[in-house]
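**Q** one predicted model, sequence on top.
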Amino acid sequence: MNTKPFLDYILRYVDLTPEEINLLLDNISHRSYLKGQYIVQQGDICRFESFVVNGCVKTFYVDDDGQEHVVLFAIENWWAADLGSFLSQEPADYNVQCIENTEVIQFSFEQLEMLYQNIPKLERFFRIIIQNAFVASQRRVIKNFSLPAKERYIEFKSRYPQIEQRVPQYLIASYLGVTKEFLSKIKSQLLQDQ
């Protein structure tokens, strides 16, 4: 299991001793998922916080009409879970599904609680990660309310160019809150503007 990207990511935020690193590595698991497999399904309890080592996943909600609403994507060095379900250990509101074959490093809720007790710096690390995710989520809400679809797409494309190359257009349309036909019109318009 290649843990280097995972450790490098954590060490960007907190310093760990060799003993703490060993304890951390003893309490994670490595899992491979195939394209289309679910890491979490809506209604199930999210048992793991997952760090994407390689691959791509989408987090989405399915409404009562069966319509899929993508709320985020995660690629290498990003986290994927239904955080509300993971923290509360209650049924998930979201699905987390692999768009590509994906490898993750996972913590269970119990493992993470134990690590917090034994490596208090990890609580600081996860607080920073959750704060960053919350701020990004708030910014996305504001943009969805205030920007026209064309500007939302331009913002997405410039902010996440690596995702746009890897994710089908209908999923990007869902993320932006538009139909795939409307996204196609936006893209055609942008090509004409060049």
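**A** All right, it came through fine.

**Q** please make it C-alpha for all contacts and neighbour counts, starting now.
**A** OK.

**Q** report the buried residues of the longest helix belonging to the chain.
**A** The longest helix of the chain (DSSP state H) is helix 121-146. Of the residues in helix 121-146, those scored as buried under the neighbour-count criterion (16 or more other Cα atoms under 10 Å) are 121-123, 125, 140.

**Q** among these, which pair sits farthest apart?
**A** Every pair in the buried residues of helix 121-146 was compared (Cα to Cα); the two farthest apart turn out to be Lys121 and Arg140, at 28.9 Å.

**Q** turn the buried residues of helix 121-146 into CSV, including distance to Leu16.
**A** Output for these, formatted as CSV (distance: Cα to Cα, whole Å):
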residue, distance to Leu16
Lys121, 8
Leu122, 9
Glu123, 12
Phe125, 11
Arg140, 33
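
**Q** elements contacting the longest helix of the chain?
**A** Packed against helix 121-146, as judged by 3 or more Cα pairs under 8 Å, 6 or more residues apart in numbering; DSSP states H and E, are the following elements: helix 109-118.

**Q** let's bring in a second one:
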Amino acid sequence: MEYFHQLIIDNVSRFIDLTEIEKQKYISLLTKVSIKRKAFLMQAGDIAKYEYFITKGCLKVYTLDENGAPHISMFAVEDYWTGDMASFITKEPSSYFIKATEDSELLGISRTNYELLFQEIPKFERFYRILYQRSLISYIRRSNQSISLTAEERYIKFKKKYPHIVNRITQKDLAAYIGITPEFMSKIVTKVNRM
């Protein structure tokens, strides 16, 4: 089994047990995608045709406000899933952009293969339910933090929770994630690093 296939099998195996035949069937339903740094995986207005698992690289998921300023909702690195679940399921246009911040390698599952997977290996419904539940919990926690914590506290939490990401993204992107200006982000980083 290829290294990148083993990564996704290890991810899935945290939640469901698969036979060797089921592993091979799942792998056969995936599409390998390579994306260069600064390229878009998806843009607002597109209908999400895939859900993606990152085997290498880093991507950012964001929206643009009426002034064109980005608001980053997540960074996705190795062993993370990304996409627009709502657009994927409803077939409605996405409001998100997904852009590579590093050269990246992904495995995608199309809507057709996603449905086929549930028919042929029903236990995958449990896996994706758990994946979506965890995503919802993460979204709720992040929403609560954005209204209850200061920008400095949000940065400290991000740095503690995602030490493997913080040095892979620009300070400007981090500011767009925290919800502040790059200038204010610079002051916070300087202050926290002196602590």
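**A** That came through fine. Nothing here was measured: the structure is a model prediction, and the numbers come from that model.

**Q** quick check, nearest of the buried residues of helix 121-146 of the first structure to Asp8 of the first structure?
**A** For Asp8 of the first structure, the nearest member of the buried residues of helix 121-146 of the first structure is Phe125. The distance, counting by Cα to Cα, is 12.7 Å.

**Q** that closest one pairs with which position in the second structure?
**A** Under the alignment defined by TM-score structural alignment, Phe125 of the first structure corresponds to Phe127 in the second structure.

**Q** wait, that match sits on Arg14?
**A** No: under the contact definition of Cα atoms under 8 Å, Phe127 of the second structure does not touch Arg14, with a separation of 9.0 Å.

**Q** where does Val96 of the first structure land in three-state SS?
**A** Counting by DSSP: H, G, I helix; E, B strand; the rest coil, the backbone at Val96 of the first structure sits in strand.

**Q** what about it, how many residues nearby?
**A** Val96 of the first structure is surrounded by 26 other residues when neighbours are defined as other Cα atoms under 10 Å.

**Q** and it, what's its match in the second structure?
**A** Per TM-score structural alignment, Val96 of the first structure is aligned with Ile98.

**Q** look up the closest residue to that match, ignoring the ones flanking it.
**A** Counting by Cα to Cα, 6 or more residues apart in numbering, Ile98 of the second structure lies nearest to Val61, which is 4.6 Å off, once chain neighbours are set aside.

**Q** what does the one you found correspond to in the first structure?
**A** Aligning on TM-score structural alignment places Val61 of the second structure opposite Thr59 in the first structure.

**Q** in which helix or strand would I find that match?
**A** Secondary structure from DSSP states H and E places Thr59 of the first structure in strand 57-62.

**Q** related to what we said a few turns ago, next, the mean deviation of the longest helix of the first structure compared to the second structure.
**A** Superposed on the second structure, helix 121-146 of the first structure shows a mean distance to its aligned partners of 0.5 Å (mean Cα distance after the TM-score superposition for the first structure).

**Q** can you name the next helix or strand after that helix?
**A** Going down the chain from helix 121-146 of the first structure, the next helix or strand is helix 149-159, by DSSP H and E.

**Q** in the second structure, what range does that next one match?
**A** Using TM-score structural alignment, helix 149-159 of the first structure corresponds to residues 151-161 of the second structure.

**Q** mean distance of that stretch to its aligned residues in the first structure, please.
**A** Using mean Cα distance after the TM-score superposition for the first structure, stretch 151-161 of the second structure ends up 0.5 Å from its aligned counterpart in the first structure, as a mean over the superposed pairs.
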